[in-house]
Structures are given as structure tokens and as C-alpha cells.
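A.B. asks: coordinates only, sequence not included:
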């Protein structure tokens, strides 16, 4: 069965493909030293945000493809006794659940090669306080360019019906910032983005 998109939607998809290729190349081009420095800087930028309320349950990600590494942040959260979770692909839907991420818990790669907790306790997204999302590109208006799979978008498509919605913060290298991310109707917007240089809160009109 063929799916037809309106011309405007096709233009948006084309723009995203081109931008995604450009920005993935930029983050892959960072040296190991630049990556390590970015990880340390990120912790300094994000620490005041966590300290405001000491979020009890935080979901994050394991870095791949040049994404900013969260290892220093993960170590700090464990010192602060914050519960950590990782996204897990839903078995029957193209969406996400979240699994407890313990220091000694086993991980295994999913179909995309991304490590997931194995035989861990799963929870629903609304049971989290904060979700840190990986991204390919971002703008200061809360726009996020992901990898194109749409898993986060589908997961949060009906968030208005949930008991509560966790805060959504994108995480990126500063070089992934652009003036404007072309958004489709189904794209989720973030509450803000944390880079290795700044925190960019989203202030919707």
C-alpha cells in the first residue's frame, strides 16, 4: 500500500534528510579529546538543572554515532542516588518503554545495535520525572531533529492523556545547533536542550 504525503510534508522530509546528513557528519568529526571535553562540560551545564529538584527518575541514553557521551553524568547521578532508566523498544509497537539501568545489570543490543537493559523492570514514560533525549540537530525554539525512526515522537504522541508528562530535554554538542529545524505535525517539541556549552529553555508563545 502506497502512502502519499502532501507537498509541504515532502519538502520537510527532504530538508530533514539533508540536514541530518550534515549534522551527523559534524558530530562524527569531533576528536576523542573533543568528545571527552564535551562530556565533562555537559555535566557542569546540566548539574544546576538537576539540583533544582533532584529528579528521582531520569531516563537517558547510551551514546552512539558521535552522540555526546553521558558517562560523567551517569556516574554523578548514581552518587546522588537518582534512579536511571534507558529506552527499550516496545515488542509490538514502534514506540518506547523504559528499563531500570543499574551499574551491574546486563545489557544487550536491540535490532539497531543500541544496548538495552536485559531482564530489567520496565516502566511507562509518565512514571519518569525527566527524559534526556539524543538528537541530531536542534534549534532554540525546542525543535528536535532525530535519527528518523520516530520512536520518541510516537511514544509521546498522546502525552496529553497521561497522568503526567515528564520533562523532555534534548542533549547535544553545541555544533549541532541550527537556526531552524523544519518540523512536521507529528514532531514532538522539547522543553529545552542542554549542550556542552549552554542550556536552551524552550519558551512557547
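C.D. replies: Arrived safely, thanks for sending. Please read all numbers here as calculations on a predicted model, not as lab measurements. Numbers count the residues shown, from 1 in each chain.

A.B. asks: C-alpha from now on. contacts and neighbour counts both.
C.D. replies: Fine.

A.B. asks: residue ranges of the helices in the chain, please?
C.D. replies: Taking DSSP state H as the criterion, the chain carries its helices at 7-28, 32-51, 71-79, 151-155.

A.B. asks: ok, the residue nearest to the spatial centre of the chain to residue 10 distance?
C.D. replies: In the chain, the residue lying closest to the centroid (Cα atoms, centre = their mean) is residue 133, at 1.1 Å. Distance, residue 133 to residue 10, by Cα to Cα, to the nearest Å: 25 Å.

A.B. asks: Over to residue 130?
C.D. replies: Applying Cα to Cα to residue 130 and residue 10 gives a distance of 32 Å.

A.B. asks: for residue 158, what are its contacts?
C.D. replies: Applying Cα atoms under 8 Å, 6 or more residues apart in numbering to residue 158 gives no contacts.

A.B. asks: Settle it for me: which of residue 130 and residue 10 has more neighbours?
C.D. replies: residue 130 (21 against 13; other Cα atoms under 10 Å).

A.B. asks: adding another structure so you can compare the two:
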């Protein structure tokens, strides 16, 4: 295993354990704080079609976006990633509502049962879960490469959505090993 892969694996293990060790009330506070941060972010407020995720493994939950009655969310549509069944490590996005029926995918992550995939370029903004991040836009995900493969610039023919990372503040690091295929993020919203 290369040094970069070994370092990333070690960081993933440490950060995932920290996320998983958070108590329910800590996660609830983080979700509410994150919602407030998003509602004060001009890029989020101007976006109409937003890719979100259904939290697992200690990630900050974005469910408050679906359950909030805040008028600033009224004209927004939310979409979640669906892991394609092929081996191309591609994500499709499908619209989600708070009443959607969910099932677990092969990684144990919740997905809607009914899927109507959209064109990924039609999203204005994508909120991606992070394992770790730097202030310079480097990110570390779970290691599957799904977001990197899906949002590789050469594949986004019409337009590239803005990519924002979502993480707990303790997930910020000074530096991360960087690979040529790692897609940088524009901004991190943390709680």
C-alpha cells in the first residue's frame, strides 16, 4: 500500500470512529446548527435543485432540510444519490421527499425505493458528506470514489454543479494526501 493510501486509511479510521462515537443529542445539535449555517449561505439560498445525502456512519444528518417549514426552503427540490448497480462507480440522483419509502443499498446506505434518475448536471449544488477536509478544498470521503467519478469535470458536459462538503468541525485537518483524480470542493459547511 502506498504512503498516501495508508495515510488516508488511517485518517478514515480515526475520523469515522469519532463520528460514530457522537451521542444522539450531539448529532441533533449538529444537524440543527448545520441547517442554520445553510440558511445563511448565499450559494445554498440561490440554489433550486440540491443534491443531498441520507446520513450514515455518523455523518451529519440533512433530514432537517426535508422536515423544515422555513419559507426559504419552499421552492427547493432535494435529490439524493443512488449507487448504480454497475461497476463504473457512478451515482445517479433522484428526488426525495420526507414521505419517500426507503431501502438499504449494497453499502447499507438508505435510498428511495422509487427512482427517477435526473441528469447530474441539472443540479445547482451538491452537499457531499466528508470524512475529513482542509480549508483549501481538499476532501476525504469514504474511499469508494463515487463522487469523484460522478463529478469528474470531463463527464459534466453541460455544467458542473457547485460541490460543497458537509462535516463536523473536528473533521478539519491542516493537510491531506491528494490524488490527481480527487475532485476539490468549493466550500465546507460544518457544525
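C.D. replies: Received the coordinates, thanks. All of these numbers come straight from a predicted model, not from anything done at the bench.

A.B. asks: if we can go back for a sec, per the alignment, the residue nearest to the centre of the first structure corresponds to what in the second structure?
C.D. replies: Aligned against the second structure by TM-score structural alignment, residue 133 of the first structure finds its counterpart in residue 128.

A.B. asks: wait, that match sits on residue 166?
C.D. replies: Yes - if you go by Cα atoms under 8 Å, residue 128 of the second structure and residue 166 touch, sitting 5.8 Å apart.

A.B. asks: Count the neighbours of whatever residue of the first structure lines up with residue 19 of the second structure for me.
C.D. replies: Correspondence of residue 19 of the second structure to the first structure, assessed by TM-score structural alignment: residue 27. Applying other Cα under 10 Å, we find 21 residues neighbouring residue 27 of the first structure.

A.B. asks: Report the separation between the two terminal residues of stretch 143-158 of the first structure.
C.D. replies: With Cα to Cα as the measure, stretch 143-158 of the first structure spans 18 Å from end to end.

A.B. asks: Equivalent analysis for stretch 136-153 of the first structure, please.
C.D. replies: 14 Å.

A.B. asks: what does stretch 129-145 of the second structure give?
C.D. replies: 13 Å.

A.B. asks: Residues touching it, excluding its own?
C.D. replies: Contacts of stretch 129-145 of the second structure (Cα under 8 Å, 6+ apart): 8, 11-12, 15-16, 53, 55, 59-60, 89, 165-167, 171-176, 178, 182-188.

A.B. asks: ok, residue 19 of the second structure touching residue 58?
C.D. replies: Yes - applying Cα under 8 Å, one finds residue 19 of the second structure in contact with residue 58, separated by 4.5 Å.

A.B. asks: Next, count neighbours for residue 87 of the first structure.
C.D. replies: Residue 87 of the first structure: 27 neighbours (other Cα under 10 Å).

A.B. asks: got it, and residue 73 of the first structure?
C.D. replies: 18.

A.B. asks: Same question for residue 56 of the first structure.
C.D. replies: Residue 56 of the first structure, neighbours per other Cα under 10 Å, totals 15.
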